[in-house]
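> From the sequence below, what's the structure:
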Amino acid sequence: MRRLEVRELGSAEFEAWDALVADSAQGTVFHSSDWLVENALLLDQTLILLGCYDGEKLIGGCPLYLSRPYHLLHVASSKAVSTPYGGVVISDIGDAKQRTKEMHTRRIIAAILEHITRQGFDYVDLVNAPGLEDIRAFTQQGWNPAVYYTYVLPTHTDLLKTASKDVRQNVRKARRQGISSAGKFDPDVFWNLLVRTFAKQGKEPPVSERHLRGMLGLIKEKGIGEMRVASMPSGEVAAAEVTLWDAKMAHSLFAAASPEHLSTGAATLLCYDNVNSLNEQNHRMLNLMAGNIPHLSAFISGFNPRLVPYYGAEYPRFRYRILKRLKDGMYPDNYAR
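Next up, the predicted model:
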């Protein structure tokens, strides 16, 4: 069996990368070259796409965002703002037997990890998509594993039968108040809601206005998602949600709600209508995210989705561990990233 080659892909190879992503069980819209390039540009980070070749054939890969925290550390990560996960993608080998599939996956991941560790990064954080169900190849290479969670909901579900009582009541309450939802792609509206949502919590938005507008522009330009708003009878927007999609499923990306209308059920109605709209557009599954944030999990779980684990792995070197200990000692509630 010949040795696999792992190297950085050039822009001329992005078409082959996107074909691999589309074919891979791990591939998502967050792995697409358009998404990765635009996100890195807006974050002022360096993007590298690692490709794993068997001869002339691209059979796997991993995107990395590079950054320099504190101007001291060299950090590589597969996740970033607007990119909840990325990680490795593995080519599909059809109806092969289990042992063959495992050997194929392990061989590709081992080659990618060997290449990454040779680059001398102080810290590497890979968060893989839910399509990667086995991270033994990481732990066998000495990487530290992590488990995360998301919620996935079939869009053909009759939510008025399967959702929790409070979800059904909030949908009906919103309708009685004349609240309705519709598709409306308006970055100004969303940014205003996002700022107000986080201001109520005493926080800054997790994304800059420039970044939000840039990613919304990409979504609209490429036709890979939509924005939906819930409005009061007066026309005032009470909640908004941005959803994007790939060939496998749709993904909830951003959501915000007016603090003045939290008790109206508008956010619940918006989510309910969004699920039904996606079903009408033949998107059969919706990744609702939110599995790692307790107060959001309490809301999303009311729609009776399936809890799905996904896996990460980190590789810290000595300098990172020392600086992290120093920072944790000075600021116990934070960590060096």
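> Going by C-alpha atoms from here, please, whenever you check contacts or count neighbours.
Noted.
> Go ahead and name everything in contact with the one helix or strand residue 228 maps to.
Assigned by DSSP states H and E, residue 228 belongs to strand 225-231. Strand 225-231 is contacted by residues 179-186, 219-220, 237-245, 266-267, 269-270, 274 when judged by Cα atoms under 8 Å, 6 or more residues apart in numbering.
> If we use 6 Å, what do you get?
179-185, 219, 237-245, 270 (Cα atoms under 6 Å, 6 or more residues apart in numbering).
> Go through these and flag which are in strands.
If you go by DSSP state E, the contacts of strand 225-231 have 180-183, 237-245 in strands.
> Near the nearest residue to residue 213 once chain neighbours are set aside, how many other residues are there?
Distance criterion Cα to Cα, 6 or more residues apart in numbering; nearest residue to residue 213, sequence neighbours excluded, is residue 187 at 6.2 Å. Taking other Cα atoms under 10 Å as the criterion, the count of residues near residue 187 is 17.
> One more: residue 294?
10.
> In contact with it, which residues?
Taking Cα under 6 Å, 6+ apart, one finds nothing in contact with residue 294.
> swap the cut-off to 10 Å and go again
residue 300 (Cα atoms under 10 Å, 6 or more residues apart in numbering).
> how close does it get to residue 268?
17 Å (Cα to Cα, to the nearest Å).
> one more to put side by side:
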Amino acid sequence: MTEYEVVALNSSEYESWDSLVERSPQGTIFSTSSWLQATGCDFKIYGVYQNKELIAGLPLGVRKLPLGLKSGEHPPLTPYLGILHEPCETKYISQISKEKEIQTILAPMLKDQYDRLRFQVHPSVVDLQSMIWAGYSSSVRYTYILHLDDLAQAWDEMEKRRRNDILRAERDNISVVKSDDFDGFFELVQKTFHRQKLHAGFRKAAFGIHALLKNRKQSQIFIASDGQHRPIAGVYIVWDHRRAYYLLGGYDPAIAHSGASALAIWKAIRFVSEELRLSEFDFEGSMMPAIELFFRKFGGRLTPYYSVSWARPSLDLALHLRAALRRLFRRGG
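As a prediction, the model looks like this:
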């Protein structure tokens, strides 16, 4: 096996890391050091060196668990992480062999440093065999990716009812504008969660990410309003040099219109194609049935990607024991 060195990068090495992210076929905005910092969470970036050159790596959010345990996972609002590799110009067999070697080195090292690991790899990653052989589990997830080389064709391939929703919203004087009001947009996000009796617990990360990307001109808010200028729906997209991503959406059920969200997304898609000149729009995860159905109707290609996980066998037992003891002490008090 080739000689590799794995180190946890320090901040002086982040520039080299970000350069690798930009070059790597698996690289996205979500793996950059600035994104990880903007989430407000602790994180580590593990760099893999060969002959003193950074050739691969893995970023991870770090979260402390009870009992002094530690989890390596995704920070909030970060759909893809996983192992990144430099572009490979050698034979396919050489590329796969090198990726397996790097996985073989990282897999036990990560187990030594964490009690639980969970991360989702980029859709272009198809080989996780070395991680599986090392005791990790993998499961498949799905997103929809809309290809925008021909916007007219993208419109034609959209489900007819989705096109009708968009056209009806326009007839009903629903207008969509680009906005800088992240506070107002996030109110729509919170209303969506409240309607489902859920809590939007990622507020800090959302505002940190927006503060970063607003300055870098890598994000945009789209707000759909009715004829009385009342916000009904909102969409928040981010992008890198390859594609745009639907990161957040919100809706006010008190001013309902079935086409408002669809129109806002369509305006965002047009913006990505016509102004950013990017060829892909990633709906970024479609695992909940209702959300999957809504995104499916836009005509994107169903695209699988993998989730990787591992937990120390004693982890669940320790956490369950802790919870049981806490319940016992509460009753005794």
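> follow-up on the earlier one: could you turn the buried ones of the contacts of strand 225-231 of the first structure into a ChimeraX selection?
This is how ChimeraX selects the buried members of those, with burial counted by 16 or more other Cα atoms under 10 Å:
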select :179,180,181,184,185,219,237,238,239,240,241,242,243,244,245,270
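> Now check the second structure for the residue matching residue 317 of the first structure.
Matched by TM-score structural alignment, residue 317 of the first structure corresponds to residue 312 in the second structure.
> these two touch, right, its match and residue 116?
Yes. If you go by Cα atoms under 10 Å, residue 312 of the second structure and residue 116 touch, sitting 6.3 Å apart.
> out of these two, which sits in the more crowded spot?
residue 116 (21 against 13).
> What's the match for that one in the first structure?
Match for residue 116 of the second structure (TM-score structural alignment): residue 123.
> ok, and the closest non-adjacent residue to that match?
With sequence-adjacent residues excluded and distances taken as Cα to Cα, 6+ apart, residue 123 of the first structure is closest to residue 316, at 4.4 Å.
> where's the one you found relative to residue 80 of the first structure, distance?
18 Å.
> Repeat that for residue 153 of the first structure.
Counting by Cα to Cα - residue 153 of the first structure and residue 80 of the first structure are separated by 24 Å.
> what ranges do the helices span in the stretch 151-300 of the second structure?
Ranges of helices within the stretch 151-300 of the second structure are 151-157, 160-171, 182-195, 203-216, 260-274, 289-296, based on DSSP state H, counting those that start in this stretch.
> Could you single out the most deeply buried of these?
With neighbours defined as mean count of other Cα atoms under 10 Å, the helices of the stretch 151-300 of the second structure peak in mean count at helix 260-274, which reaches a mean of 23.
> Mind putting the helices of the stretch 151-300 of the second structure into JSON lines with distance to residue 140 of the second structure?
Shown next, in JSON lines, are these (distance: least, Cα to Cα, whole Å):
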{"stretch": "helix 151-157", "distance to residue 140 of the second structure": "26"}
{"stretch": "helix 160-171", "distance to residue 140 of the second structure": "27"}
{"stretch": "helix 182-195", "distance to residue 140 of the second structure": "26"}
{"stretch": "helix 203-216", "distance to residue 140 of the second structure": "26"}
{"stretch": "helix 260-274", "distance to residue 140 of the second structure": "26"}
{"stretch": "helix 289-296", "distance to residue 140 of the second structure": "15"}
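> what's the closest of the ones you listed to residue 56 of the second structure?
Comparison of the helices of the stretch 151-300 of the second structure against residue 56 of the second structure by Cα to Cα identifies helix 203-216 as nearest, at 24.7 Å.
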